[in-house]
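Novice: Show me the folded form of this:
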Amino acid sequence: MRLLKVATCNLNQWAMDFDCNLKHIKDSITRAKEVGAVIRLGPELEITGYGCEDHFLELDTVNHAWECLKEILLGDWTDGILCSIGMPIIRGSERYNCQVLCFNRKIVMIRPKMWLANDGNYRELRWFTTWKQKDQLVEFQLPPEISEALSQTSVPFGYGYIQFLDTAVAAEICEELFTPNPPHTELALNGVEVFLNASGSHHQLRKLDLRLRAFIGATHTRGGVYIYSNHQGCDGARLYYDGCSCVVVNGEVVAQGSQFSLKDVEVVVAQVDLDAVASLRGSISSFQEQASCKTKVSSVAVPYNICKPFNLKMLLSSPQKIMYHSPEEEIAFGPGCWLWDYLRRSGASGFLLPLSGGADSSSVAAIVGCMCQLVVKEIANGDEQVKADAIRIGNYADGKFPTDSKEFAKRIFYTVYMGSENSSEATKTRAKVLADEIGSWHLDVCIDGVVSSLLSLFQTVTGKRPRYKVDGGSNVENLGLQNIQARIRMVLAFMLASLLPWVHNKKGFYLVLGSSNVDEALRGYLTKYDCSAADINPIGSISKQDLRTFLWWAANHLGYSSLAEIEAAPPTAELEPIRSNYSQLDEVDMGMTYEELSVYGRLRKIFRCGPVSMFKNLCYKWGATLTPSEVADKVKYFFKYYSINRHKMTVLTPSYHAESYSPEDNRFDLRQFLYNARWPYQFRKMDELVQEMNGDRVAFKETGEDGGTAAGGGGMGVVAAASGNPKAGF
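Specialist: Below you'll find the model as predicted:
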């Protein structure tokens, strides 16, 4: 038996904070060595942090990375252990995303990334170039100060592997695993038994299974030990990197780290038998045949044994059941951990949330409550860093620290119900009950006086006073009156966030939390610069349907029972007067259901459908209940309001990324914001198709978990002006 102990890690790195990142790297190496590991793998670009973006274009960023690597190599960190460390490197005039493989205080090899992530949330080609010389390793001249310090002038650079006396090890960096022809295929045929994948992979609802299946598939038919490392934490932007570092042997997971955690460093260790890899490969005839005529890959010889001989006292890591979180748990823990990172790193003293008693703002409140529960739990488990951060943020003294989540919430979480004459007692009561369950410092504020003052000012300037539609006013008046309320709440929220800590003799400021969901953003069902304009938004990329199931889960698992009643209530903005024969409802205002919005969003973004393609798809999906003409009307209505309101995406509050059809304009959904909202060519093509179908119903429909038939047409709602539709709730 050739026994090999390996260590991989989740690291909560912070882009451009080299002190923080270096500390975590050293800590992870120390822990790996303490348990006897001879290989330590860290995440992609771990020295700088993955999310540096255009800072990668600065020479300082690369130079600081070299300085940190030098500090690691001059110490005893790499004695007797192969460390794979991620950093940017400039070779000549080219900048590469690299894994630096270090052993015994020397750089053994530098492996540049060959296939870069360049879609969705990723823009690696903006900062790095791909390594294209696959047929050879070249000599890389180390920077003079590094060369002098290490007494090493050059190092092999390129695509290849490390050949120890008893096994072969190679790097496969993040995106390369997911390419049509991944490197591990030919590396395995060249005898590589251990694969190191350093990654920067973000959380997205229901995504983890795809990642783990890739690791399992990489070694199931080829054999091998696949070691995966990932960032864990916000890194300073919209993404949450969700850890789950793991070790897979011959297609079976033998070690898995956490997906959501407040820990800065988590080391995952496994002990494996490399003879099991050799045995599997030797039993597969096709592997033997293909290996005999393989394309040769360059290697670097390291005359050292890293395996241990057979020892009964050394237990092998056994296959284990993969840990998956439900989508409801992902919504609780992912944004909860993301919020904690923002709170502790921003210098803020807490959060302020406009709490309307509706589903969206209540979901945000529950996530903050979950964060408080996680903090108290980690402190009880002995995490000194979480404890120190909580003591500082919560302003504890005399050796005290959080032991109760509600008590902690009272210190760091303000909720504000900003009611008007259009608000109901039901929502006011629901907001208060939920605030009490979570433990927030809750305020009840009436905004009617401010609204009336603004209307009086308007009347003085213009001589006119607008009226609601139910009182005989026009659509323009009705929309304007709703937007005034929404924008006043934004101004009031920021004022309270900045001044309430002063009122209560607390240091610092509070971050304002937004609560608009992905479906409302896609439709533009929000007022520009209303309470959707906050500091950060933990649910801005989560669908209404997922939020509703989350509310049920949170009512039962987080201890906030009032969420069940909130989920059951019909969504309403409460921006118009309530009458016995009229009650404002979100889905009526929007002219479409949240279920329909989710379908439109997935077809538009994930399946890349324009109006005509979407119409064709929905004729199949909804054809059992709707005529082609009715389907066309729905598609036209969606694209009209999507394009009219696209400009709002340019000012969306930075949101936790969780859904693949997010319309977020920053970098995930790059589209123009000035459209011809009539879509004359596309809508005309749809009309022609409807005529060809002669108005007949399609005889069949597609079924699926997100399918079903369309709900009724609903009212047309308010026509969006430049300022847009009001936001449901606060």
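Novice: C-alpha only now, for contacts and for neighbours.
Specialist: Fine.
Novice: tell me the contacts of the residue nearest to residue 123 when sequence neighbours are not counted?
Specialist: Once flanking residues are discounted, residue 123 sits nearest to residue 117: 6.6 Å by CA to CA, 6 or more residues apart in numbering. Residues near residue 117 by CA atoms under 8 Å, 6 or more residues apart in numbering: 123-125, 175.
Novice: One more: residue 511?
Specialist: Counting by CA under 8 Å, 6+ apart, residue 511 touches 343, 348-352, 497, 534-536.
Novice: One more, please, to line up against the first structure:
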Amino acid sequence: MSHLITLATCNLNQWALDFEGNRDRILESIRIAKSENARLRVGPELEITGYGCLDHFLEDDLYLHSWEMYASIISNPETHGILLDIGMPVLHKNVRYNCRMLSLDGEILFIRPKIWLANDGNYREMRFFTPWMKPSVVETFVLPPIIAKITHQRTVPFGDAVINTLDTCIGAETCEELFTPQSPHIAMSLDGVEIFTNSSGSHHELRKLNTRMELIMGATRRCGGVYLYANQRGCDGDRLYYDGCALIAINGKVVAQGSQFSLKDVEVVTATVDLEEVRSHRAAIMSRGLQSSLSTVKFERVTVEKELAVMSDRFDPKLAPTPERSIRYHLPEEEIAMGPACWLWDYLRRCNGTGYFIPLSGGIDSCATATIVFSMCRIVYKEIVDDGNDIVLQDCRRICRMGDSWIPENPEAICSKIFHTCYMGTSNSSKETRDRAKQLAERIGAYHVDLNMDTVVTSIVSLFEVATGKKPIFKIFGGSQIENLALQNIQARLRMLLSYLFAQLLPWVRSIKNSGGLLVLGSSNVDECLRGYLTKYDCSSADLNPIGAIAKKDLKKFIGYAAKEFDMPILIDFLDATPTAELEPITKDYVQSDEVDMGMTYDELGVFGYYRKVEKCGPYGMYLKLLHEWTPKLTPRQVAEKVKRFFFFYAVNRHKQTILTPSYHAENYSPDDNRFDLRPFLINPRFPWASKKIDKIVEQYENPDSTKELDVMTVE
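Specialist: Predicted structure coming up:
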């Protein structure tokens, strides 16, 4: 016997506070789900408002507008005939909750508030919402008049309930609840719930998708059941990119998976599942039966007097269970090629921008940023030409300031309209970097300017000399370290000034009609930001930074991938070049090197960043871990010196993190001070107590017979 039911989940590219746009995308997803004969449609978390409203969630207007949009959805006859699970914020007894609205045929069945809120890393949900701390408890919610007139209901259940139809049982959980040790779906499954919905606002991070998939697979394999995962997709106005990947799984098997990166505003994923598989799977596990019979958690049922499944006595030869499929994962270098690119496109089209500008140095970081912009153009071109996406075509015509008949011939044609680059050389710059920058710009079709700014640098130095009577000179010519640093910073900061000048005026130079200024892109990678190896208010200060949370080693992998995948052999020259800022004079005996300047390698910075942020290590804890990892290759004293050096420069440069350009969040050890990495920016860089403890361990290694102990009560 079979018990078939078609279900739908979706990826929606919602935008914070775009109430009407969000509503229309919800309506479109419902239409598509119904066209596929789905009986249940699940959408992303807070899909009516957009997930990333942040402190706008504290405004009463937002709750009013949410109800207005919800009213227009459930009053629309096109939304009837399918069970809807829609996300929006709700005020109940003057308390704000992150809720799921479950309805059928224009009638609200119940409102399910989120129980466990995401409140770490990038998330601060408890700043806006209160968790529902009453598991399996249901209260009465008084509907606003605008809704009561439509549904002819005065009150509806509010709380931790489930839906009983005539043929199955459905329960909802929301995003973070899947990641908690005691997820709601466990108790729901033991109480007979067969279909679980999960509505998420889960962001992309390199190598993160497998964690999400493993949790879903483990949940349905262990508990049995059908799991519908919906997610937000795109840039909804902040640093995060929500990566979609809507999913339908049954008993630990994936039967449908949406795309992880795409420019489609609405993507609906459907599958037909056999509920008899769930029942058979569960009945075969004796221990599960025992736990179910002993479970004390019983959920209130909201009854729906309808069947959702197609019963065996209504056999449809065209309807069959969707077969199992393997999970699709992207390599990290593919994720870099697609995630930041889609984020940049969303930002550009939603801010009604003219395009992007970057100071192209000829180094690997600005090269990677430029290649991501070109990847964006490739994705846009594919969406237009291969997929026939009219929305993307209209956005592309508007951004490129082209007419209604224009269709790009290739990605380079798009790039030539919206991407501008500039090599800002000085006497310290090499011919190799200048040539690489020019060749890369030509290959991707960017509008390129090549300039030498020595006269501007000289004017600034001369102005200082006139004002003070002193002329700073580089260290290599006999100057002091402070003179050397000041002369480098002049060049770096002038590049920021010139970047914004060119970003504002290049569209005017090119006679682009009805255009504003360009958005300036920064190109400091996560390791340099962590170490503070950048000049404050130099060309790392920009409007957006696509690589600000991507490690140098991952950028190198991306460039290697793009060289082959994008047919860009010029990128190999960037990979082979020694990373250098080119801010000091080049002589036959000296060429400035980033890793020498920093006193540590990029690979070491990646390790330091991981232990500092992810493993939550201070200097002493990090030393103990690295002591085991890096010895005997390094001596205990060498490990100690490296750890101390890292924490010193991290601490003295911490103030730079307060003004970092908003970056695409891709790495879990990002030092972004704005919300992700909350640490003070005035710290004793010597970490004296931790240093003493480290020194004691070094002494014990070097003098095993020493009996001296560090007096924990002594502060010198």
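Novice: what's the TM-score here?
Specialist: After superposition, the two chains reach a TM-score of 0.96 (TM-score structural alignment, normalised by the length of structure 2), with 696 aligned residues with a CA RMSD of 0.9 Å.
Novice: with structure 2 superposed, average distance for the helix of greatest length in structure 1?
Specialist: Longest helix of structure 1, by residue count under DSSP state H: helix 475-503. Superposing on structure 2 and averaging over aligned pairs (mean CA distance after the TM-score superposition for structure 1), helix 475-503 of structure 1 comes out at 0.5 Å.
Novice: coming back round to it: sec struct for the residue nearest to residue 123 of structure 1, please.
Specialist: Here residue 117 of structure 1 takes the coil state, with states given by DSSP: H, G, I helix; E, B strand; the rest coil.
Novice: What is the aligned counterpart of it in structure 2?
Specialist: Here residue 117 of structure 1 is matched to residue 118 in structure 2, going by TM-score structural alignment.
Novice: On the three-state scheme, residue 248 of structure 2 is what?
Specialist: Residue 248 of structure 2 is classified as strand under three-state DSSP.
Novice: give the contact list for it.
Specialist: 9, 226-229, 254-257, 269-271.
Novice: swap the cut-off to 6 Å and go again
Specialist: 227-228, 255-256 (CA atoms under 6 Å, 6 or more residues apart in numbering).
Novice: do residue 251 of structure 1 as well
Specialist: Residue 251 of structure 1 touches 216, 219-220, counting by CA under 6 Å, 6+ apart.
Novice: Same check on residue 234 of structure 1?
Specialist: Contacts for residue 234 of structure 1 (CA under 6 Å, 6+ apart) come out as 240, 338.
Novice: next one: the one 10 residues further on
Specialist: Applying CA under 6 Å, 6+ apart to residue 244 of structure 1 gives the contacts 257-259.
Novice: And residue 353 of structure 1, by the same measure?
Specialist: By CA under 6 Å, 6+ apart, residue 353 of structure 1 lies in contact with 415, 512-513.
Novice: per the alignment, it corresponds to what in structure 2?
Specialist: Using TM-score structural alignment, residue 353 of structure 1 lines up with residue 358 in structure 2.
Novice: now the helices for the stretch 101-250 of structure 1?
Specialist: Here the stretch 101-250 of structure 1 has its helices, by DSSP state H, counting those that start in this stretch, at 124-127, 144-150, 183-189, 208-220.
Novice: possible to save these as a markdown table with mean neighbour count and distance to residue 89 of structure 1?
Specialist: Output for those, formatted as a markdown table (neighbours: other CA atoms under 10 Å; distance: least, CA to CA, whole Å):
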| stretch | mean neighbour count | distance to residue 89 of structure 1 |
| --- | --- | --- |
| helix 124-127 | 16 | 11 |
| helix 144-150 | 14 | 13 |
| helix 183-189 | 21 | 21 |
| helix 208-220 | 17 | 27 |
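Novice: picking that back up, for the contacts of residue 117 of structure 1, which one is nearest residue 431 of structure 1?
Specialist: residue 123 (41.1 Å; CA to CA).
Novice: and that closest one, how many residues sit next to it?
Specialist: Using other CA atoms under 10 Å, residue 123 of structure 1 has 15 other residues around it.
Novice: Likewise for residue 315 of structure 1?
Specialist: Neighbour number of residue 315 of structure 1 under other CA under 10 Å is 11.
Novice: can you check the one 5 residues further on too?
Specialist: Burial of residue 320 of structure 1 is recorded as 11 neighbouring residues (other CA under 10 Å).
Novice: Residue 481 of structure 1 now?
Specialist: Residue 481 of structure 1 - counted by other CA under 10 Å - has 21 other residues nearby.
Novice: Identify the residue of structure 2 aligned to it.
Specialist: Aligned counterpart of residue 481 of structure 1 in structure 2: residue 487 (TM-score structural alignment).
Novice: Any figure for the gap between residue 19 of structure 1 and residue 13 of structure 1?
Specialist: Applying CA to CA, to the nearest Å, the value for residue 19 of structure 1 to residue 13 of structure 1 is 10 Å.
Novice: who's more crowded, those two?
Specialist: residue 13 (31 against 12).
Novice: quick revisit: so how far is the longest helix of structure 1 from its chain's centroid?
Specialist: 29 Å (CA atoms, centre = their mean, to the nearest Å).
Novice: Check stretch 504-513 of structure 1 too.
Specialist: With CA atoms, centre = their mean as the basis, the mean position of stretch 504-513 of structure 1 lies at 26 Å from the chain mean.
Novice: do the same with stretch 528-547 of structure 1
Specialist: 14 Å.
Novice: okay, and stretch 547-567 of structure 2 goes to which residues in structure 1?
Specialist: Going by TM-score structural alignment, stretch 547-567 of structure 2 lines up with residues 539-559 of structure 1.
Novice: In a helix, residue 289 of structure 1, correct?
Specialist: Yes. Counting by three-state DSSP, residue 289 of structure 1 is found in a helix.
Novice: Roughly how far does the nearest residue to residue 679 of structure 2 once chain neighbours are set aside sit from residue 241 of structure 2?
Specialist: Sequence neighbours aside, residue 673 is the residue nearest to residue 679 of structure 2 in space, at 7.3 Å (criterion: CA to CA, 6+ apart). Noted for residue 673 of structure 2: a distance of 18 Å to residue 241 of structure 2, by CA to CA.
Novice: Could you check which of these two is surrounded by more residues?
Specialist: More neighbours surround residue 241 than the other of residue 673 of structure 2 and residue 241, with 27 against 18 (other CA under 10 Å).
Novice: who are the neighbours in contact with whatever residue of structure 1 lines up with the more buried one?
Specialist: Matched across to structure 1, residue 241 of structure 2 falls on residue 240, judged by TM-score structural alignment. Residues near residue 240 of structure 1 by CA under 6 Å, 6+ apart: 202-203, 233-234.
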